[in-house]
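Undergrad: Give me a 3D structure for the following:
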Amino acid sequence: MGYSTLSIREVTRQIEQNKVFLPALQRKFVWKKEQIERLFDSIMRGYPIGAFLFWELDAKVAKDYVFYEFLKDYDERTPYNRRKEGAFSHEQIIGVLDGQQRLSSMYIGFNGFHKTKNSYAWKSNPNAYPEKRLYLDLLNLPYVTESGEIKLNEAENYPFSFLTEKESQKLERKIEDQIKPCYWFKVGDSLYWDKDEDIEVYYQTLASQIQSIYQDQKTFLEAWEQHQTQVLLGLKTLHARLHDEKLISYFQVRENDLENILKIFVRVNSGGTILSKTDLLFSTVVATWSAGRDKIEKLNKDINQFGKGFKFGNEFLMRACLYLTDLDVKYKVNSFKAENVEKIKNSWEKIQTVLNQTVRILDEFGYSGEHLPSQNALLPIVYHLYKGGQDNDTSKKQMLKYLVHANVKQIFGSSQESVLQDLRRALRSKNEDGTYSLKHTHFDFEVLKTTKLSGGKSLFVTDENIEDVLNREYGAITFNILVLLNPDFRLRDVTFAQDHIHPKSKFNKIELSKAGIPLELHQKYIDLKDTLPNLQLMNGHWNSGKNDKLLMEWFAEQSKADQEAIKLTGLYPNNVSLTFSEFLTFHEKRKELLKEQLYKALDIKKVMQNIEVGEVV
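TA: So this is what the prediction gives:
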């Protein structure tokens, strides 16, 4: 199906007749008065005003979705469209997928008013928000006369302006430092014209009224007489643009599945403020649950401010709601149909409680937003708590073990929805009444580790995974590993940071040359500086004093007791120099030591050479 066309009057009449609506996935109206005025200028000039995308669907299907009526009267204090209530009055309806702001602007300009706060007025003053309608100054149209012919002056705009009724009655205004006569014609009056309206007859009637009303206004009447031809041309142009010309070029999609419409909507709305699928799904949720926006956004703010800060968003919270209430976790429109949103709404207090509880546990582990490669990895932990599972020290250690494995194995990439479903099935059992309960009240990582996951994924860590981890560079994965290797750290009680053992600032060609490192080894030093064997968790007290000092220099400044603690917590290898010149040896030996410790921590059975933590040379 190709493009079709409508006149502006035809489409505004369809809006008036309740045939055209806005789907819930649309944004609120955001255009300013000046943007509406420029749109009407473009219309008068005959400029293209962009294509529109309309969605035709059966009313019997539309009743299951949320639609809104077009705004006729805009008030910035309540800029929201009214939800369509009750049955549709036509067998088919139209939803506007692309062109909402433009169509709304036309509808407001022709049919309604625009209210915004006057400058310097108090918000509490009810008169601070005057009602303004769109007018066109007929005595100052952008026409020029050349060789007896009236032409459009491209350098000037059509003088559209939103005015109060009192402002529109003024017969003069300031234009470029000159006071000139003016006559403000209410644009909405053009809706009373018929398609075959004789504008010359209309003009004669208007002129007679003006002569009668303003008979004492000599200067104004002289200006009117001088501009008769331009006024008539302006009115004819407005009539033609409104009734005769097919300025609305649209493509119409016939589709009853909102999921397919959502894909189209995301694709065509890629300009300007980009709306993600999450934005659109969120709008369908809050359309059904009016208080949902504030509640979800407040929870998001609360958990993100906890501890060192997190980076959760609406997508995580919305998926968590599906996961916890035993709904399908597929991130699509049907997952958030009205009955599901109602279930989430009724479970909200409990959802809010366990998400706060989970973030507190993460904080105990020393995590913040930058340490979570996948937020979805948290959902099995949240589910365990939601269903009444234990959060004692034993369960927390198992949670940490699971979290590190999930992050190291990166199981939440492709097929993440299926993996989430697999893990939830492993945690729960179905009751006779159709509800679900936990299989075990304690969190048992072994149950999850032995669960067969979609896409051939697994929580088992292999030799190959270990080698990959040891070569990882500074980031979320290395932090996860260091936390696992230091299970006795009370990260919530003491400030710890992931830090370079040999300072990062020394790994450049100038510093390497100063240290006497052979030129042929420079690149090798640089390549290894950010890898796991040169990283450790260090408490804030030690870290603040270390700064960019050479490792050996800083270590020598510490007390004997602190030196022992640094060696043990940092997993420094025995009998290896801490001098910068011996970095490669230190790196190799510590890599072997970390490998052995990882095999123990991750329960991988393999015979390893025994490398003890001991005295530093």
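Undergrad: Only C-alpha atoms from now on, for both contacts and neighbour counts.
TA: Fine.
Undergrad: distance of residue 596 from residue 1?
TA: Remark: distance between residue 596 and residue 1 (C-alpha to C-alpha, to the nearest Å) = 66 Å.
Undergrad: The two - which one has more neighbours?
TA: Looking at residue 596 and residue 1 with other C-alpha atoms under 10 Å, you find the greater number of neighbours at residue 596, namely 19 against 7.
Undergrad: What strand or helix carries the more buried one?
TA: With the criterion set as DSSP states H and E, the secondary-structure element containing residue 596 is helix 583-601.
Undergrad: And residue 279, by the same measure?
TA: With DSSP H and E as the criterion, the answer for residue 279 is helix 277-288.
Undergrad: what helices or strands is that helix leaning on?
TA: The helices and strands touching helix 277-288, judged by 3 or more C-alpha pairs under 8 Å, 6 or more residues apart in numbering; DSSP states H and E, are helix 258-268, helix 292-304, helix 314-324, helix 338-346.
Undergrad: Turn those into CSV, including mean neighbour count.
TA: As requested, these are arranged in CSV below (neighbours: other C-alpha atoms under 10 Å):
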stretch, mean neighbour count
helix 258-268, 15
helix 292-304, 16
helix 314-324, 20
helix 338-346, 17
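Undergrad: Can you say which of the ones you listed is nearest to residue 452?
TA: Comparison of these against residue 452 by C-alpha to C-alpha identifies helix 314-324 as nearest, at 18.8 Å.
Undergrad: tell me which element residue 204 is part of?
TA: Taking DSSP H and E as the definition, one finds residue 204 inside helix 199-213.
Undergrad: Please provide the structure for the following sequence as well, for comparison with the first:
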Amino acid sequence: MLQPENQNKKYDFLFADIDSGRIKIPKFQRDFVWSKEQSAKLIDSIIKGFPIGTFIFWKTTDELRHVKNIGNVNLPDPPSGEPISYVLDGQQRITSLYAVRKGVRLTKDGVEINYGDIAINLDLDPDSDEQVVSVDPPAGVHYITVHDLLTSDLKDLIQNHMDYIEKIDIYKKRLTTYDFSTIVINNYPLDIACEVFTRINTGGTELTLFEIMVAKTFDSEQNFDLAERYQWLMDNKNNGKDLEDAGYDTIPASTVLQCVSACLTGQIRRRDILRLNKDQFIQTWPKVTDAIFSAVDFFRSYLRIPVSGLLPYNPLLIPFTYFFYKTNGNPPDHLQEKLLSQLFWWISLGSRYSSGLENKVAQDIDRVNAILRHEKPNYQGEEIRLSMDDLRYRGFSAGDAFCKALLCLYAYQQPCSFSNNSLVKMDNSWLKTSISKNYHHFFPRAYLGRIGIPSWQANSVLNITIVDDFLNKRVIRDKAPSDYMKPFLERNKHLAQTMRSHLIDDLEQFGIWQNDYQTFLNMRGQRVMDELNSRLYPVME
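TA: Have a look, this model is predicted:
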């Protein structure tokens, strides 16, 4: 790797490179956010000869996703085959200078900002302690905009500013002959260039792997922009199937990247993702996204998990996407369905992906390979044996993987409304916290508190049912179960069927009419235990 090269560039040379497309701003940079006040102060500092910091460029023949316009000014395409200098440090400064020079107009929060209005007060001395550059043309003085100063020909300058032409010449020379300090790093690998960017721009906050891969895989000739493809995968504005329509729009970009890497290499480590071949990544993207949809369909249909907000771990999608990638989207047979279901519950109930994710996903991909061969995966030494206390004393938290696994079990039953036996709608936006519109403590915590049950016992995951917002917040509230269930008994002729959809088989036996919380926990706990064990240890026919 070559050492950084120190260079000084004059104003005209610097901006000629922007005008020719040889300097670009990579799209992982933040948007242009400097105000006119900051831009005016920067111009004033240059006029007075103050240092304004160093620009750092990464010179490479790699094509990155880059900024294509600044306000109303379109930036030219880079010259074909020539190396491009991407701005790693100094984006806001160089964009400000360019915006002023071009007289850029851009809109922020519905308000148009005209950088062509930034002006120099010609009645002040260039070396005055006062700031000679103002945001807008100053009233009652003679002025020239910086844009006109840099772009007008001599004839126009003489005609409009005859008495100030010498001072204008001073200002123009100070701007155009200013030595901009630049450092160029030549042909650094992308991940190293991004490391440089991280260290000098964001106080140690690392660029995300997705941001780096967006830059790395960008290809204008193949019309591939990973950021746009990911957004299209999430929501394609009614132009075909997408994850939003499927209720799986909370799947993060990092998980999608890991799905691609798993399908191509069987690994999801950062270094494996960074080493993915660009062309191979682009070519395999459609097949991987098809496999993602197939995995989501399996979650929704066979496991009956209607929305991604219920998934114990987002990376659960990875081994299942791998399965469908390898089968070219063909559905699993009966044996494979059972084995895949077992894998899902084993991962979810064992807190498997809470740590050491990369190695564990690689191991689980090996288990998927066994399932592809119609062999039972080996779980020896990693068996899950649940006890009643594991359920009874597990406090409910919407972010806890074990609790979310139980929510998946509850969702599998297709819970129905206490009021009319209709299916309860579940929505990602309702499932983020433990006080969600969908989560209901069957024995309300306020009621249990009144009869002396401590809060930690009242919040047992076995006390959670999935209901609709209307019943949860407006009908049930803090009433005793025997009180709020009686009207439903009269109103809903299918109430017994409704309650079975909540794994509550009999209101009498489960202690509902007696308001017996301990009996309820024991009976529902056994019901839940039986369901979980049938999934962890299925009977193979």
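Undergrad: Overlay them and tell me the TM-score.
TA: Structural agreement between the overlaid chains, expressed as a TM-score with TM-score structural alignment, normalised by the length of structure 2, amounts to 0.71; 498 aligned residues with a C-alpha RMSD of 5.0 Å.
Undergrad: coming back round to it: neighbouring contacts of the helix holding residue 279 of structure 1?
TA: For helix 277-288 of structure 1, contacts defined as C-alpha atoms under 8 Å, 6 or more residues apart in numbering pick out 24-26, 66, 262, 266, 292-293, 314-315, 318, 332-333, 336-338, 341.
Undergrad: relative orientation of that helix and helix 292-304 in degrees?
TA: The directions of helix 277-288 of structure 1 and helix 292-304 differ by 130 degrees, with axes from the mean of the first three to the mean of the last three C-alpha atoms, to 10 degrees as the criterion.
Undergrad: how would you label residue 184 of structure 2: helix, strand or coil?
TA: Of the three states, residue 184 of structure 2 takes strand under DSSP: H, G, I helix; E, B strand; the rest coil.
Undergrad: Pull up the gap between the most far-flung residue of structure 2 relative to its centre and residue 122 of structure 2, please.
TA: Here structure 2 reaches farthest from its C-alpha mean at residue 163, the gap being 57.7 Å by C-alpha atoms, centre = their mean. Shown here: residue 163 of structure 2 relative to residue 122 of structure 2, a distance of 10 Å by C-alpha to C-alpha.
Undergrad: Also residue 294 of structure 2?
TA: Residue 294 of structure 2 is 68 Å from residue 122 of structure 2, where distance means C-alpha to C-alpha.
Undergrad: Check residue 324 of structure 2 too.
TA: Taken as C-alpha to C-alpha, the spacing of residue 324 of structure 2 relative to residue 122 of structure 2 amounts to 71 Å.
Undergrad: Those two - which one has more neighbours?
TA: Summary of the neighbour comparison: residue 324 of structure 2 and residue 122, criterion other C-alpha under 10 Å, with residue 324 having more neighbours (24 against 20).
Undergrad: Could you verify my assumption that that one touches residue 295?
TA: Yes. Under the criterion of C-alpha atoms under 8 Å, residue 324 of structure 2 makes contact with residue 295 at 6.7 Å.
Undergrad: What's the match for residue 553 of structure 1 in structure 2?
TA: In structure 2, the residue paired with residue 553 of structure 1 is residue 483, using TM-score structural alignment.
Undergrad: That match: what's it in contact with?
TA: Residue 483 of structure 2 sits next to no residue when contact means C-alpha under 8 Å, 6+ apart.
Undergrad: what helices or strands is the strand or helix carrying residue 107 of structure 1 leaning on?
TA: Secondary-structure element containing residue 107 of structure 1, defined by DSSP H and E: helix 100-111. Taking 3+ C-alpha pairs under 8 Å, 6+ apart as contact, the helices and strands that helix 100-111 of structure 1 lies on are helix 33-45, strand 133-137.
Undergrad: Make TSV out of these and add distance to residue 163 of structure 1 and mean neighbour count.
TA: As requested, those are arranged in TSV below (distance: least, C-alpha to C-alpha, whole Å; neighbours: other C-alpha atoms under 10 Å):
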stretch	distance to residue 163 of structure 1	mean neighbour count
helix 33-45	10	18
strand 133-137	6	24
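Undergrad: who touches stretch 300-315 of structure 1?
TA: Contacting residues not belonging to stretch 300-315 of structure 1 are listed as 278, 282, 296-297, 317, 355-356, 359-360, 363, 367-370, 375 [C-alpha under 8 Å, 6+ apart].
Undergrad: Narrow these to those that are buried.
TA: With burial judged by 16 or more other C-alpha atoms under 10 Å, the buried subset of the contacts of stretch 300-315 of structure 1 is 278, 282, 296, 317, 355-356, 359-360, 363, 367-369, 375.
Undergrad: that older thread, and the helices and strands packed on helix 100-111 of structure 1 as CSV, adding distance to residue 381 of structure 1?
TA: Written out in CSV, the entries for those read as follows (distance: least, C-alpha to C-alpha, whole Å):
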stretch, distance to residue 381 of structure 1
helix 33-45, 49
strand 133-137, 56
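Undergrad: Which among these is found nearest to residue 103 of structure 1?
TA: In this view, these are compared for proximity to residue 103 of structure 1 by C-alpha to C-alpha, and helix 33-45 is the closest at 10.1 Å.
Undergrad: and the closest one, what does it pack onto?
TA: Counting contacts by 3+ C-alpha pairs under 8 Å, 6+ apart, the secondary-structure elements packed against helix 33-45 of structure 1 are helix 100-111, strand 160-163.
Undergrad: how about the helices in the stretch 101-250 of structure 1?
TA: Using DSSP state H, counting those that start in this stretch, the helices assigned to the stretch 101-250 of structure 1 run over residues 165-168, 199-213, 218-226, 228-239.
Undergrad: what about the ones you listed, which gets the closest to residue 479 of structure 1?
TA: When these are ranked by distance to residue 479 of structure 1, counting by C-alpha to C-alpha, first place goes to helix 165-168 at 65.5 Å.
Undergrad: how about the nearest residue to the residue mapped onto residue 258 of structure 1 from structure 2, chain neighbours excluded?
TA: Under the alignment (TM-score structural alignment), residue 258 of structure 1 pairs with residue 190 of structure 2. Counting by C-alpha to C-alpha, 6 or more residues apart in numbering, the nearest residue to residue 190 of structure 2 once its immediate chain neighbours are dropped is residue 216, at 7.1 Å.
Undergrad: Give the aligned equivalent of that neighbour in structure 1.
TA: Under the alignment (TM-score structural alignment), residue 216 of structure 2 pairs with residue 284 of structure 1.
Undergrad: Next one: its match from residue 340 of structure 1, what distance?
TA: 12 Å.
Undergrad: Same check on residue 4 of structure 1?
TA: Applying C-alpha to C-alpha, the value for residue 4 of structure 1 to residue 340 of structure 1 is 38 Å.
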